[in-house]
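> just need the structure, nothing else, for what follows:
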Amino acid sequence: MKAEIIAIGTELLLGQIVNTNAQFISRECAALGIDIYFQTVVGDNEQRLLDSLRLAASRADVVICTGGLGPTQDDLTKDVLATLTGRNLVLHEPSMEAISEMFASRGIHMVESNRRQALMLEGSDPLHNETGLAVGNALTFEGTHFVLLPGPPKEMKPMFTKYAMPWLQLRMTSEVPLYSKMLKFAGIGESNLEHLLLDLIQSQTDPTIAPYAKEGEVTIRLTTRAHAEAEGELKLQATEAEIKKRLGEYLYADQDVPIETIVLQLLVASKKTLSVAESCTGGLLSDLITTVPGSSESFLGGIIVYSNKLKNKLLGVPMNILEGEGAPGAVSSETAVILAEQLLVRTGSDFGISVTGVAGPSPSEGKPVGLVYVGLAQKNEKTEVFTLQLSGNRESIKLRAAKRALYQLWKQLKEN
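Below you'll find the model as predicted:
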């Protein structure tokens, strides 16, 4: 079955709220075996919504609408679908009773417009709203299944999961659910990763291979159709094994998690601790680490040494290294080494990571934007320094530097 999602609300077009409903519905439909072919956003305009519904009905078996079920005059979804289908709107008595009881229990006078939330299309099936007032609707018209859901996610999600999904399943024939697996990579860019897998991507049939990038990480989504997870795993096995063979040194997880989560898991498992010294990343590395629940088990803390004065005062980098004619400078491998090694001395951690570089927008110390040095110190081991030349704006460079530092620690933990 082919499906289209129509999100209704001028506030979506104005960017005042983010359309997270489409993401949720798409994911749930994939699990059912329903393919989302289109996503549409339309404002609170009767004619444009009517045009959108007509177009969706012409090209989809299922049309799922979110929004426009409320009490105000700009909540038009049921009215417009009534026009399209030639049906009347009727009162759903159980919903009207729930609305009346809610207002009475709060001692609030109910204005007449609230009755609109209890209206449904004649001959449709009501979808119970457990967390709000507006009743949902589901109906089939001229071979197209329409599902009307409220806009607020706290109302939409339970209604879709508990009522709309079973309604759709009864109308499905031989759909086989999609099964996807995520492979997560760090330390390699999207273009390089795609180049190494180009023959597999170009010849793909089943499973499909889809690479996409976030800042500092790359994900490959493997997808097939399978009735059960075990069947899906079996169908993905050969393709996954070939990808791991080619890119194993960059593959940090076979689930959709950020690299900081895996690094913390490895630190906890090995009973090792970490501290960090940050210059150009300005605390971002520490922030990534501490977003992981339980990070306090292994993460001792971070020091932001943005100025040369603090690099010298807090972590003992000599001023003749940082400044002066012929000095390596703050952005140097020498500074990265001292920062990382002094972390071990002053915090007692097992690992110390330092990051120093030029995030931009202008060069510094005569060094180009994007030049970053990552120091990795470990007790009783020689300190390593990794020289990076990163691209992007200031925010991108900071995030890519932090992620690359985590990647280098991940490699070290895996080797250990």
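> switch to C-alpha atoms for all contacts and neighbour counts from now on
OK.
> all helices of the stretch 1-150 of the chain, in order?
10-13, 20-32, 46-59, 77-85, 93-105 (DSSP state H, counting those that start in this stretch).
> wait, which of those helices is closest to residue 170?
helix 20-32 (11.4 Å; C-alpha to C-alpha).
> nearest to residue 302, of the helices of the stretch 1-150 of the chain?
Proximity to residue 302 (C-alpha to C-alpha) singles out helix 20-32 among those, at 34.0 Å.
> the helices of the stretch 1-150 of the chain: which one's closest to residue 398?
helix 20-32 (27.0 Å).
> hmm, who's touching the closest one?
5, 7, 35-36, 39, 66, 151, 153, 156-157, 160, 169, 175-179 (C-alpha atoms under 8 Å, 6 or more residues apart in numbering).
> scan this protein for its longest helix.
What stands out as the longest helix in the chain, according to DSSP state H, is helix 394-415.
> ok, and for it, which residues are buried?
Of all the residues in helix 394-415, those buried under the rule 16 or more other C-alpha atoms under 10 Å are 394, 396-410.
> this one as well, want them side by side:
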Amino acid sequence: MKAEIIAVGTELLLGQIVNTNAQYLSQELAAIGIDVYFQTVVGDNMDRLQEAVRLAQKRADIILFSGGLGPTQDDLTKDAIAAVLGRKLHIDRLAMDKLEQFFRNRGVVMTENNRRQALSIEGATPLENETGLAIGDAIAQDGKFYVVLPGPPKELKPMFENQAKPWLLQQALSGKEMPIYSKMLKFAGIGESALETRLLDLIQSQTDPTIAPYAKEGEVTIRISTKAASESEALIKLTATEAEIQQRLSEHMYASEDVTLEKVIVDLMSKRGLTVSAAESCTGGMLMEHITAVPGSSVMFQGGIVCYSNEMKMKLLNVPYDYLEGDHAPGAVSKEVALVLAEQARIVMDSDFGLSVTGVAGPGFSERKPVGLVYIGIAERDKETEVYELNLSGNREAIRLRSVKAILYRLWRRLMENEKLSS
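Modelled structure (predicted):
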């Protein structure tokens, strides 16, 4: 069955709040086999609300609404639905009793407009609001199913889980739809377009499972999904597709679940009893922040130094003056300095690995070197230090983040290579 989600509220259109309800409902509906084809946001306007309902009726079997159930005159969701369906509104007695009791307990006189929160559409199944006052509604009419939910997530989520979902399963689905099962594959060190090119034949010929890539800054995720009667049946199909993708992109696929690269690294190093330290210049501590944001990172992270100035590079990490100053010096943004920073970070903090980042994040040139030129270094105990040159695009924040993602990827690759050698 096809579904559409209609989020109601002018504040959504103005960007004053983020529509997290649509994300939650889409995930929940997919889990019970309902495909969400459209998401609509409409303001608090009766004509436009009715228009949105009529349009959704033409293209969806199930229509879910969030928001517009409050006590004020601009809370019009039920009014609009009732008008389109040719039904009346009435006061639900149980909801009204709860409202009156709420105000009595507070010692406050209930204003007349609060009665709107107890309104229900004629013939609807009222949906109890466990954490708020405005009730929801569930309606079946002419082969269409309507679910009306409040806007605040703390009210919407329990109402959907405990009231609306059971109603949908009984009234709309009745075992007709198979649930959707998905798996997330995570990649680093490759862009979305390059990844898609490597998988183009699979994507173009996909039927079941489906393959959907999407990118975040510095990483790419692939979601593979299938409909199946049981989790075990789904796992067979998902595993086969995952194996094919992993075979093609093993040097970039770092996880087969929705976790961050830094989480994978922290777990790997903690398990093996390895430690790491860092020296950062242009990223200003962002690398350390990514690592230490992972719970349990204290086991493997020794510490770090933000050496923004040349003086701190020399004083704290023993970078030679001749590398930093003078007509023939390679400069702070150089392979030579990245190498010393990585090695000294490892030595000073007595860790198994030392990481370094130095570069030009912008907005202007530094040492007459272009914005986006970054050097990252990885020093490992008893092994030769490696330095990589990056030529990154984007604004200052993007360059800093991409630098962090790049060195984390290189560290992960080193850990994987070491594992292969030891096995």
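> circling back: narrow the contacts of helix 20-32 of the first structure to those in strands?
Using DSSP state E, the subset of the contacts of helix 20-32 of the first structure located in strands is 5, 7, 35-36, 39, 66, 178-179.
> now the helices for the stretch 151-300 of the second structure?
153-159, 165-168, 192-198, 200-204, 231-248, 261-272, 286-292.
> I'd like the ones you listed laid out as JSON lines, including distance to residue 115 of the second structure and mean neighbour count.
As requested, the helices of the stretch 151-300 of the second structure are exported to JSON lines (distance: least, C-alpha to C-alpha, whole Å; neighbours: other C-alpha atoms under 10 Å):
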{"stretch": "helix 153-159", "distance to residue 115 of the second structure": "18", "mean neighbour count": "19"}
{"stretch": "helix 165-168", "distance to residue 115 of the second structure": "25", "mean neighbour count": "18"}
{"stretch": "helix 192-198", "distance to residue 115 of the second structure": "52", "mean neighbour count": "15"}
{"stretch": "helix 200-204", "distance to residue 115 of the second structure": "53", "mean neighbour count": "13"}
{"stretch": "helix 231-248", "distance to residue 115 of the second structure": "45", "mean neighbour count": "14"}
{"stretch": "helix 261-272", "distance to residue 115 of the second structure": "50", "mean neighbour count": "18"}
{"stretch": "helix 286-292", "distance to residue 115 of the second structure": "49", "mean neighbour count": "19"}
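> out of the ones you listed, which gets nearest to residue 331 of the second structure?
helix 286-292 (21.8 Å).
> what's the closest one packed up against?
Counting contacts by 3 or more C-alpha pairs under 8 Å, 6 or more residues apart in numbering; DSSP states H and E, helix 286-292 of the second structure is packed against helix 261-272, strand 276-280, strand 301-306, helix 396-422.
> can I get those in JSON lines including distance to residue 312 of the second structure?
As requested, these are arranged in JSON lines below (distance: least, C-alpha to C-alpha, whole Å):
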{"stretch": "helix 261-272", "distance to residue 312 of the second structure": "27"}
{"stretch": "strand 276-280", "distance to residue 312 of the second structure": "11"}
{"stretch": "strand 301-306", "distance to residue 312 of the second structure": "8"}
{"stretch": "helix 396-422", "distance to residue 312 of the second structure": "20"}
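> SS state for the residue of the second structure most remote from its centre?
Distance to the chain centre peaks in the second structure at residue 327, reaching 47.4 Å (criterion: C-alpha atoms, centre = their mean). Three-state call for residue 327 of the second structure (DSSP: H, G, I helix; E, B strand; the rest coil): coil.
> looking at it, residue 329 of the first structure is touching residue 365, isn't it?
Yes: the pair residue 329 of the first structure and residue 365 passes the contact test of C-alpha atoms under 8 Å, sitting 7.1 Å apart.
> mind checking which of the two has more residues around it?
residue 329 (21 against 11; other C-alpha atoms under 10 Å).
> map the more buried one across to the second structure for me.
Per TM-score structural alignment, the equivalent position to residue 329 of the first structure in the second structure is residue 331.
> so what's the residue count around the closest residue in space to that match that isn't next to it in sequence?
Distances taken as C-alpha to C-alpha, 6 or more residues apart in numbering put residue 324 closest to residue 331 of the second structure, at 4.4 Å, once the chain neighbours are dropped. Residue 324 of the second structure has 21 neighbouring residues, counting by other C-alpha under 10 Å.
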